[in-house]
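*Asks:* Got a sequence here, can you build the structure:
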Amino acid sequence: MASTGTTSTTGGGHEWWRTAVIYQVYPRSFADANGDGVGDLPGITAHLPELQNLGVDAVWLSPFMTSPQRDAGYDVADYCDVDPLFGTLDDFDRMLEAAHGLGLRVIIDLVPNHTSSDHVWFKDALASSDGSPERGHYWFRDGKGENGDEPPNNWESVFGGPAWTRVTNPDGTPGQWYLHLFDTSQPDLNWTDPWVWEQFRGILRFWLDRGVDGFRIDVAHGMVKADGLPDATPDEAAGSMGGAGGALALEPEISDEPPSLPYWGQEGGHEIFRDWHKVLAEYDGDRALCGEAWVDPPAKLARYVRPDEMQQTFNFSYLETPWQAPALRTVIADSLAAFNGVGAPSTWVLSNHDVVRHATRLGVSGDNPQGHGLGPKSNVTVDAVTGLRRARAATTVMLALPGSAYLFQGEELGLPEVIDLPDSARQDPTWFRTDGERYGRDGCRVPIPWTAAGPSFGFNDTGASWLPQPAIWALLARDAEELDPDSTLALYKLLLAEREGRGLGAGELEWLKGFGDDVVAFRNGGVTVVANLGEASIALPDGEVVVSSEPLTGTDLPTDTAVWLLG
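*Replies:* From the prediction side, this is the model:
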C-alpha cells in the first residue's frame, strides 16, 4: 500500500461546525406527539435522546414556521412564529433547551428566496398600485404583448410550468405579473430592495436571540436575479435546482462571466451572505450559516464559504456523483482542494428531503434527474438489495472524510424511497404542476418508523399519517434494528463513534495507490479506508478491521463494500 504523497486538510480553526455530523429532522415526518398525522415540535423533543445516542453533534430542522403548507412549510407566511401544526414558540424553546441540555446544537431552516402568497408582505403588495414600494419587495412586472397577456420573460418554474403568474386588479381587469421560481404560492422576494435586507436582519436576530446555533439557507444560489431579467432556456436534461445533474443547470466551468441562467448563482448573492455574516458575528459562540447552493463545480461552490460569507454549503456535487470509483475519487479531491482554498471545511451529504434516498438511488438503473422523484410508472429499474448495500458502503466512506457530514432522518435505518405511493396521496407541488409527469419528493418524506408494532410504526399513537407508510417499515423500525448487530442503525452508531473517537472530521486525507481503478482507498487519522466499487472481490488489505459496511467472511473484500482498518 503506497501513498500518493499528497494530503488534504479541512482548513484552519476549531469551530464546532468544521467537523460536526448534523442530522436533518423533517418535522412533518419525524414524530407526532398529538396524533394528528403530522409530526411536531413536542415529538422532536421526545426523541432527542435517540439522536444523542446515535452520536450526532447537531440537528437541523426543516421549516416549522407559520405557513399554509402548500409546499410543506417552504412557503412561509410568518418567519417569527411557529405554525400551530407543529406547536408553539414555547414548544420550540423547550425543544431547543432540551437539545442543548443533551449537547446537541440546533440549526433551523430559513427561506429567503420567496415567501408564501399568504404573507402580509405579499398581501400588501397585491393591494397596492403598480410601482409602489410594497410591490417593489417582490418581482412585479408588466407583461409582454399588446395587452400584456404574455409573461415578462420565458423563465420556467422549478416545479414545472411558467415562473410568472398574472394578478387581477381590484376592478377585475388583468394586472401585472409576479415571479415565482417555485409554486405560484411562493412569490420571489426582490433582493435589490434594501427593505428586504432589513427585514431579514431582524428575522435572523429573532431566532439568534432565542439561542439557535445557525441557519440552513434555502435556495441560497437563487436569491439574486440578473439585471433586466433576460430570457433563458434551461437544459431539460439537468436537475431542477441547477446542480450537476439538473434541469436548470449552471455553467459547468468557473468563469468571470455571469452564468447563462439569470436566476441561479448570481454574483450579488455573495453580498447578502457577507451582511448576514456580520449579524451572526454580533452573537457569542460559533453560529453558522449553511447554504443550499446547487452550484457546480466545487471550486465555484467554495466561493460561498469564503471567510466573510457562510460557514458551510452543501456539497451536491458529491451527492450527485455516480457509484463509480474514479468519479468518487475526483469529487472528493476537488472538494477538499476547493474548500481548503478558502479556509472552509468540505461538507458531505448523500440524502435529504429533496432527493431520492440514497438507499434506493444507488440501486437505480436508468435516468432519474434530481427533482423528478420515483413512482410506479418511472422508466427505471430499482435493485433494492444493491441499493442498500451501496448506501451502507457510501456512508462508510463519507463518514471517514475530513470535514462536516449531514444525515437525513431515517437513513440510519436504511430506509428506501417509497415508490408505490398512490397518486391520491401525493402532495408535492411538482406532481400537480407537471400533471403527474414528475412524481416529486414525497417518496423520501414518508413518516419514519420508531417501532415495529403499533399504529403508524410509533410515529404516533393514533395511526394517522400524512403520507401512507409501507409495510416494510416494520422490518426497518428503530426498535427492531436496535436488536440486530448487523443492522444499518448499528453500522451508523459504530461509524459515528469511531469517527468521533479518532478525530476523523479534523483529520487529513492521504490517497493510497496500489489498488485498481474500481477502488477508493485513503488514510485519515491512522485509519485506512478501502471501498470496493468493482464487480469482483479484491484481497482485503492487512490490518485490524474496525468497521465493515457488510459482514466479512474470509480474506476478500466483496463488491460494494467498504472497510476501516488499523495498522
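
*Asks:* From here on, just use CA atoms for contacts and neighbour counts.
*Replies:* Will do.

*Asks:* Run through the strands of the stretch 51-200 of the chain in chain order.
*Replies:* 58-61, 65-66, 78-82, 105-110, 140-141, 164-168, 174-179 (DSSP state E, counting those that start in this stretch).

*Asks:* Compare those and give me the one nearest residue 383.
*Replies:* Nearest of the strands of the stretch 51-200 of the chain to residue 383, taken as C-alpha to C-alpha: strand 58-61 at 30.4 Å.

*Asks:* The closest one packs against which elements?
*Replies:* With contacts taken as 3 or more C-alpha pairs under 8 Å, 6 or more residues apart in numbering; DSSP states H and E, strand 58-61 sits against strand 21-25, strand 105-110.

*Asks:* name the helices or strands packed onto the shortest one?
*Replies:* In other words, strand 21-25. strand 58-61, strand 404-408.

*Asks:* Quick one: those as a markdown table, columns for mean neighbour count and distance to residue 456 too.
*Replies:* Putting these into a markdown table (neighbours: other C-alpha atoms under 10 Å; distance: least, C-alpha to C-alpha, whole Å) gives the following:
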| stretch | mean neighbour count | distance to residue 456 |
| --- | --- | --- |
| strand 58-61 | 22 | 22 |
| strand 404-408 | 23 | 20 |
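
*Asks:* between those strands, which one is nearest to residue 531?
*Replies:* strand 404-408 (18.3 Å).

*Asks:* Beyond the closest one, next helix or strand please.
*Replies:* Once strand 404-408 ends, the next helix or strand along the chain (criterion: DSSP states H and E) is helix 429-433.

*Asks:* Please give the structure of this sequence too, so both can be compared:
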Amino acid sequence: MTQHLTDRLHTPTGTQPGGWWRDAVIYQVYPRSFADSNGDGMGDLEGIRSRLPYLKDLGVDAVWLSPFYASPQADAGYDVADYRAIDPMFGTLHDADAVIREAHELGLRIIVDLVPNHCSDQHEWFKQALREGPGTPLRERFHFRPGKGENGELPPNDWESIFGGPAWTRVEDGEWYLHLFAPEQPDFNWEHPAVQDEFRSILRFWLDLGADGFRVDVAHGLVKAAGLPDIGGKDQLKLLGNDVMPFFDQDGVHEIYRAWRRILDEYEGRRVLVAEAWTPTVERTANYVRPDEMHQAFNFQYLTTDWNAADLREVIDSSLAAMRPVGAPTTWVLSNHDVTRHATRFANPAGLGTQLREQGDRELGLRRARAATMLMLALPGSAYVYQGEELGLPDVTDLPDEVRQDPSFFRAAGQDGFRDGCRVPIPWSGTEAPYGFGDGGSWLPQPDSWAGLSVEAQTGDPASTLEMYRAALKLRRAHPALGAGDSVEWLEAPEGVLAFRRGDFVCTANTTGAPVAFPAAGAPGTPLLTSAADGLADLGVLPADTTVWWQVTSG
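*Replies:* This next block holds a predicted model:
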C-alpha cells in the first residue's frame, strides 16, 4: 500500500521535468519540538501525524524529519543506537509508517534524517567492540588507535571535537577512539566493508517503508585522510571554513554516495539524497550533486550571508554558477536546528555569525527575516523552511542553564552551546505555555511573549508572518516563472537593492534601513506580494528592509 502511494505520488509530470525536488519547498520538523500527542512534554510521531494537514495547508511539498531513531539522546537523537527502531519517546515503527502513509495521502513527501558518520556509544557494534578489546574485528569498524606519549596517555593526533575538547576518548584498555562530535558519538570507519554493507541495508529498510529520501547528516565527514594526520595550528571548531581538514570533504566520500544513488535508482517514485555538506566553497559543494551522486546539497554559504545586497548577489551568482555544470538545483536555506533563527540573526549587527547570545532589535529582525524569506522563495531551485520560522519565531536567548541540553553547552568551546535557543517547542494555540504543543508542558520553556505568535493567533491576520508564508508559497506554486531554474536576470537597481527578473516576474529586495525610490522608470509592474506587514503606501518607493514581488505588465 505504502509503495503504491509513493509510486503514484512521484509519477513524473510535464510540469516537473527532471524531478520533484528541483523546485520543492521542504519543511524541516524537529520531532521533539513540533507537537506532543501524549502529554509527556516531548514532541512525537503521532503529534507530527496530527499536524500534517497544517503543513499541507501551509503549502510545502515535502517534510524532512530530524532523527527519531532509538537513542540515548546524548545529542538530541543524532547519537543513534539502532537505525531500524524508533525511540520510545517518539513512538513506534507503526507510528512512523502512519506518518509516511498519511503524508502521501495528503500529497506530501517524507525525507528522513540519516546519520552515517557516527553512531551512539550504546550501539551494539560499539559495545561489543569495547568488550572484545584491542585488535579485534569489531574495533576495525570504528577508529580505535593507541595513544602517543610514553604510556599512550596522549591522544593519537591533535584533532578536536566540533563540540569542543579532544576528538578522542580513552577506554579502559588504553586505546583511544575517534569522535568528531560528542564522546557518546564514535565515528564509523567507512573503509570497512561491514559499515558500507550495513548502511546499504538501512537505506533499503526505510525505502521499503516508503520514505521518499534521506537528508544525510555530516555527509562531508565519513572519510578521513589516510593515516589521520595532525593538523597543526588550524582552527578546527568551525564546520564551515576555508581550511582543508583531513576529516572533512575528502574525495573518498563520493564513491559512497555513488553506491547509494544506485540503490535509490532501483526504487520507483524518484527518491532523493540530500547532503548536509559543510565545504569551503560552493564549487566543492557541487561535487556532492553530480549526476550520479546526490540530488541536493544544503547551501550553507547562503545561510551564513549577512543581510547585504552586494554579498547576497555574490552568493546567489556563485551558487547558481556552481550547480549549473552538474545539472543540480540550487538550494536555499535561512534557518535550521543548528543555527540561530534568522529572525534573531538579522536583529543583530552583521558579522556575528550563526550562533548569537543576544535577542537584538526584535522588530528589525522580523522585518528583515520576512524580506529575506520572500527573496529566498523567489530564487530558482529548492528552498528549505525550518519549523516555526513561518511564525516569525526568534531564538530564545535567555534559557536558564539548568534546562539546556545541547552537548556543546557543557564543553569548553565548539558551537558555543546555544543551539537550544532555536529548538524550543513551537506555539500552536492559546495564551499560555505550552501554547497547544501538548498537555504536559514542554521540554524547553517557551517565552510568555509567544502567545501572539501562535498558529491560532496569526491565522487569518493578513499582516502576520504565517499568512505571508502561506501567500508566498501559494504564489510560488501557481506562478509559472517561479520554482525550478538555474538563472536570474539582474536588473539595474539603486545601491542596497536587489532586483531580478524571471520571465514576467520581478523580485525587488531593499536591504537598507531606509526607503528607496525606484528610478525614473518607476515600479516594474503590478505588486503581487510584499513582505512589509503594512503593505505598500507608494508604488514608487520600496520600504526599508522589504521585498516585493511584481507581475510585469509590459516589456
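
*Asks:* where does the TM-score land?
*Replies:* Aligned and superposed, the two chains score 0.93 in TM-score terms (TM-score structural alignment, normalised by the length of the second structure); 529 aligned residues with a C-alpha RMSD of 1.6 Å.

*Asks:* picking up where we left off before, out of the helices and strands packed on strand 58-61 of the first structure, which is closest to residue 425 of the first structure?
*Replies:* strand 21-25 (21.7 Å).

*Asks:* what's the closest one aligned against in the second structure?
*Replies:* Residues 25-29 of the second structure are the counterpart of strand 21-25 of the first structure, counting by TM-score structural alignment.

*Asks:* contacts for that stretch?
*Replies:* Residues outside stretch 25-29 of the second structure that contact it (C-alpha atoms under 8 Å, 6 or more residues apart in numbering): 60-66, 336, 382-387.

*Asks:* Please enumerate the helices of the stretch 251-400 of the second structure.
*Replies:* In the stretch 251-400 of the second structure, the helices defined using DSSP state H, counting those that start in this stretch lie at 253-265, 282-286, 300-303, 309-323, 342-345, 362-378.

*Asks:* okay, those helices in JSON lines with distance to residue 411 of the second structure next?
*Replies:* JSON lines is the format used below for these (distance: least, C-alpha to C-alpha, whole Å):
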{"stretch": "helix 253-265", "distance to residue 411 of the second structure": "29"}
{"stretch": "helix 282-286", "distance to residue 411 of the second structure": "30"}
{"stretch": "helix 300-303", "distance to residue 411 of the second structure": "25"}
{"stretch": "helix 309-323", "distance to residue 411 of the second structure": "33"}
{"stretch": "helix 342-345", "distance to residue 411 of the second structure": "23"}
{"stretch": "helix 362-378", "distance to residue 411 of the second structure": "29"}
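
*Asks:* just to revisit the earlier point, can you redo the contacts of stretch 25-29 of the second structure as CSV with distance to residue 354 of the second structure?
*Replies:* What follows is these, written out as CSV (distance: C-alpha to C-alpha, whole Å):
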residue, distance to residue 354 of the second structure
60, 25
61, 27
62, 25
63, 23
64, 21
65, 22
66, 20
336, 10
382, 22
383, 19
384, 17
385, 16
386, 15
387, 17
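
*Asks:* As a check, name the ranges of all helices in the stretch 51-200 of the first structure.
*Replies:* 89-101, 120-127, 194-210.

*Asks:* In JSON lines, list the ones you listed along with mean neighbour count and distance to residue 360 of the first structure.
*Replies:* Output for those, formatted as JSON lines (neighbours: other C-alpha under 10 Å; distance: least, C-alpha to C-alpha, whole Å):
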{"stretch": "helix 89-101", "mean neighbour count": "17", "distance to residue 360 of the first structure": "31"}
{"stretch": "helix 120-127", "mean neighbour count": "17", "distance to residue 360 of the first structure": "39"}
{"stretch": "helix 194-210", "mean neighbour count": "14", "distance to residue 360 of the first structure": "36"}
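
*Asks:* centroid residue for the second structure?
*Replies:* By C-alpha atoms, centre = their mean, the second structure has its centre lying nearest to residue 336, at 4.6 Å.

*Asks:* hmm, back to that, indicate which one of the helices of the stretch 251-400 of the second structure is closest to residue 137 of the second structure.
*Replies:* Short answer: helix 253-265, nearest of those by C-alpha to C-alpha, at 21.7 Å.
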